[in-house]
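1. structural data only, the sequence is not supplied:
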């Protein structure tokens, strides 16, 4: 793991957009890593949290690679999706 990238233990479920956001600290800056959940059948925040806990390592690994590749969107976020998990 790149020592300049650390994932912090913080999750936000943004219900109107049906997004889950987890956070990375990159050289002291906080970066939002966004997962679009619209295509998943997750009924509420507890299901979202369980889902993320199950795949946390995969999402963090994917986000780390996207951060290293500087694949930020126009809002400065990293968009992690199932296709990135390969």
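-> That came through fine. Everything quoted here is computed from the prediction, not taken from an experiment. Residues are numbered from 1 along each chain as shown.

2. every contact and neighbour count from this point should use C-alpha atoms.
-> OK.

3. name the residue most distant from the centre of the protein?
-> For the chain, the C-alpha farthest from the mean C-alpha position belongs to residue 43; by Cα atoms, centre = their mean, that distance is 18.8 Å.

4. gap between that residue and residue 15?
-> Shown here: residue 43 relative to residue 15, a distance of 11 Å by Cα to Cα, to the nearest Å.

5. contacts only, for residue 71.
-> If you count contacts by Cα atoms under 8 Å, 6 or more residues apart in numbering, residue 71 has them with residue 78.

6. so what's the residue nearest to the spatial centre of the chain closest to, chain neighbours aside?
-> Compute the mean C-alpha point of the chain, and by Cα atoms, centre = their mean the closest residue is residue 33, 3.6 Å away. In this structure, residue 33 finds its nearest non-sequential neighbour in residue 78, 4.6 Å apart by Cα to Cα, 6 or more residues apart in numbering.

7. structure two is appended below for comparative analysis:
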């Protein structure tokens, strides 16, 4: 685990866009990690949280690798593929 990358206990879900967001601190800077969950059709914040918590460490591992590889999008975010 890279000590310069820390995932914080913060989670957001937008029902309309079906976008789940979690956050990492990278050398003191906040980085948004975004998951498009449209394929899961999550009904509400509670369903999104249950999904995220079930596979949180997998999402964090994927995001950590993308951050290390500097795979940021044009908005400076890390886009993580949805896990089923």
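-> Sure, I can see it. Bear in mind the structure is a predicted one, so any value in this text is a computation, not a measurement.

8. I'd say the residue nearest to residue 33 of structure 1 and residue 31 touch.
-> Yes: with contact defined as Cα atoms under 8 Å, residue 78 of structure 1 counts as touching residue 31 (7.4 Å).

9. quick check, the residue farthest from the centre of structure 1 in a strand?
-> No: the assignment for residue 43 of structure 1, made by DSSP: H, G, I helix; E, B strand; the rest coil, is coil rather than a strand.

10. follow-up on the earlier one: so the residue nearest to the centre of structure 1, which state does it fall into?
-> strand.

11. quick check: it touching residue 77?
-> Yes: A contact is recorded between residue 33 of structure 1 and residue 77 when judged using Cα under 8 Å, the distance being 5.9 Å.

12. list the residues that contact the nearest residue to residue 79 of structure 2 once chain neighbours are set aside.
-> The shortest distance from residue 79 of structure 2 to any residue other than its chain neighbours is 4.9 Å, reached at residue 34 (Cα to Cα, 6+ apart). For residue 34 of structure 2, the contact set (Cα under 8 Å, 6+ apart) comprises 19, 20, 21, 22, 77, 78, 79, 80.

13. redo that, cut-off 6 Å
-> Taking Cα atoms under 6 Å, 6 or more residues apart in numbering as the criterion, residue 34 of structure 2 is in contact with 20, 21, 79, 80.

14. between those residues, which is nearest residue 2 of structure 2?
-> Ranking the contacts of residue 34 of structure 2 by separation from residue 2 of structure 2, with Cα to Cα as the measure, puts residue 80 on top at 18.0 Å.

15. wait, the closest one touches residue 36, no?
-> No: the pair residue 80 of structure 2 / residue 36 is not scored as a contact, 7.9 Å apart, by Cα atoms under 6 Å.

16. tell me the contacts of the residue nearest to the centre of structure 1?
-> The neighbourhood of residue 33 of structure 1, defined by Cα under 6 Å, 6+ apart, consists of 21, 22, 23, 77, 78, 79.
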